[in-house]
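Visitor: No letters, just coordinates:
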């Protein structure tokens, strides 16, 4: 049996108090970072491969279904505002299309051919990297896409929460974070989803740092799309250049980004 389908360590959930439910879920969640830590050597290999391709102009694609697909779309959508990269540089694709982000599309994950067709819409090529995301490691949509891309000589990775899965076997760079049984049996949006989110955070953030999209520990290329971010940018420039708020604000307004503001004075 898949570990993601194993019976919960807790029973009679409907008889538990709210406090007991929350404490039970929290105790299970505490095991997730430990599982992710064990996967760091695998994550390192995948990140290194991604950086090499992206330095040559490649892109990163996530493919997934259900919760896994939504997590890929989320991570991809946060890269442009956080790191100032083009929207087409990191792309999240979910089985069933964008409709499936908000509402499940029945049987979309069972099509072994559709992921390759979805990727082809982006003129996928051997400069790119494709990461399949599936908690179970058995999702046909994801496995089919990863196999098709690997056959074409495209670098492939995966993020799964079962060891020895068909998806891991199909991917060139598998990442396996075996978090064990879910608090609610089989509900992989819980621990498995948390593990996947942590791993995707690690992948995209470390890749962008390696690509020079961070200075020190600051998001110097972030998009200034709201007042909160403009205020954050102002503080960055004040700190980096040792100038007052008015000067920092003027520099940002003139140059359009934290990086440009800082470089204009150095």
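Guide: Received it, and whenever you're ready, just let me know what you need. Fair warning: this is a prediction, and the values are worked out from it, not measured in the lab.
Visitor: For the rest of this, base every contact and every neighbour count on C-alpha atoms.
Guide: OK.
Visitor: To which secondary structure element type does the closest residue to residue 201 other than its chain neighbours belong?
Guide: Nearest non-adjacent residue to residue 201, counting by Cα to Cα, 6 or more residues apart in numbering: residue 75, 7.1 Å away. Classification of residue 75 by DSSP: H, G, I helix; E, B strand; the rest coil places it in helix.
Visitor: before we go on, here's another structure to hold up against the first:
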């Protein structure tokens, strides 16, 4: 004789979660699917029961970092399964603060990958594991793979106290912020220089040919005056000082002066500058 199907099983499987009876059918189905996904990922294979999950979480809270993650997974199931308004009383009955419950759920999400188990084992206790929440996913993966993050490796984390780990992570964050700020400042300066260059190029394009010629003539005049000043002051003073200290240095001085003349001759030749004769003094044209 065929065994009769237990109608209670259908009731458990198909009854909408608490607080969803007044929700439209499509939304109810979506909510049921979401809670089923949460149960598959974080649950223990049994339907959600708030009183049973209170016991599970209390039991895990008294154990190691790995047990804290199990408690965090159970909290996720409870948070996603309880009707609106029942979450805070549930947390109070468990005996933990809302902030700690949030951190534990964050830890369960962040360390849900089995590859991070070595890092969880290195942390050892729940307080050190919570300190590691400041790391991003890439840093956690790097540590779990045996790499170095914030100057730390797995063995360092295992040997450090919670306060030492917190101090090292804080210092690393401050150094990272300082480096990021430096890069941001440099980037801002580069952007400012680029903007100024674009403005200058725009002004240059908008300037008339006469304006450009006048500006170029001013640039040549300024450079010429600068060269003359350098020869008549800086170079002349240096020549006098050397001649006073070493009267026989005339040949050395002449060699340096020849270099200056050669530079001018090269400029004249390369740029096709006409070789003008020195202007005659005004008295030369006066009649005797």
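Guide: Perfect, I can see it now. Just so we're clear, the structure is a prediction, and the values are computed from it rather than from any experiment.
Visitor: Give me the TM-score for this pair.
Guide: Once superposed, chain against chain, the TM-score is 0.25 (TM-score structural alignment, normalised by the length of the first structure); 108 aligned residues with a Cα RMSD of 5.9 Å.
Visitor: one step back: cross-check the contact I'm expecting between the residue nearest to residue 201 of the first structure and residue 202.
Guide: No - applying Cα atoms under 8 Å, one finds residue 75 of the first structure not in contact with residue 202, separated by 10.3 Å.
Visitor: Out of these two, name the residue with the larger neighbour count.
Guide: When residue 75 of the first structure and residue 202 are compared for neighbours, residue 75 comes out ahead with 20 against 15, by other Cα atoms under 10 Å.
Visitor: Look up how far residue 132 of the first structure lies from the more buried one.
Guide: 13 Å (Cα to Cα, to the nearest Å).
Visitor: before we move on, what about residue 73 of the first structure?
Guide: Residue 73 of the first structure is 12 Å from residue 132 of the first structure, by Cα to Cα.
Visitor: what about those two, which has more around it?
Guide: Using other Cα under 10 Å, the more surrounded residue of residue 73 of the first structure and residue 132 is residue 132, with 35 against 22.
Visitor: Residue 158 of the first structure in helix, strand or coil?
Guide: strand.
Visitor: my guess is it meets residue 133, correct?
Guide: Yes - if you go by Cα under 8 Å, residue 158 of the first structure and residue 133 touch, sitting 5.6 Å apart.
Visitor: Tell me which of those two has more neighbours.
Guide: Neighbours per residue (other Cα under 10 Å) separate residue 158 of the first structure from residue 133, with residue 133 holding more: 32 against 29.
Visitor: just checking, that one touches residue 140?
Guide: No - counting by Cα under 8 Å, residue 133 of the first structure sits too far from residue 140 to count as a contact (11.3 Å).
Visitor: Determine the set of other helices and strands touching the biggest helix by length in the first structure.
Guide: Scanning the first structure for the helix with the most residues, using DSSP state H, yields helix 191-210. Applying 3 or more Cα pairs under 8 Å, 6 or more residues apart in numbering; DSSP states H and E, we find helix 191-210 of the first structure packed against helix 32-38, helix 40-54, helix 66-83, strand 155-160.
Visitor: which element follows that helix toward the C-terminus?
Guide: Note on helix 191-210 of the first structure: by DSSP states H and E, the next helix or strand toward the C-terminus is helix 227-241.
Visitor: in that next one, what's buried?
Guide: 230, 233-238, 241 (16 or more other Cα atoms under 10 Å).
Visitor: Following the chain past the helix or strand hosting residue 170 of the second structure, name the next helix or strand.
Guide: Using DSSP H and E, residue 170 of the second structure sits in helix 162-206. Downstream of helix 162-206 of the second structure, the next assigned helix or strand under DSSP H and E is helix 209-229.
Visitor: That following helix: which residues count as buried?
Guide: Neighbour counts over helix 209-229 of the second structure (16+ other Cα under 10 Å) mark no residue as buried.
Visitor: Contacts for that helix next, please.
Guide: By Cα atoms under 8 Å, 6 or more residues apart in numbering, the surrounding residues in contact with helix 209-229 of the second structure are residue 204.
Visitor: on that earlier part again, a markdown table for the buried residues of helix 227-241 of the first structure, including distance to residue 146 of the first structure?
Guide: Output for the buried residues of helix 227-241 of the first structure, formatted as a markdown table (distance: Cα to Cα, whole Å):
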| residue | distance to residue 146 of the first structure |
| --- | --- |
| 230 | 40 |
| 233 | 39 |
| 234 | 43 |
| 235 | 43 |
| 236 | 41 |
| 237 | 43 |
| 238 | 46 |
| 241 | 47 |
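Visitor: biggest separation within the residues you listed, which pair?
Guide: Pairwise distances across the buried residues of helix 227-241 of the first structure peak at 16.3 Å for 230 and 241 (criterion: Cα to Cα).
Visitor: Which strands or helices does whatever helix or strand residue 256 of the second structure lives in pack on?
Guide: Assigned by DSSP H and E, residue 256 of the second structure belongs to helix 250-271. Counting contacts by 3+ Cα pairs under 8 Å, 6+ apart, helix 250-271 of the second structure packs against no other helix or strand.
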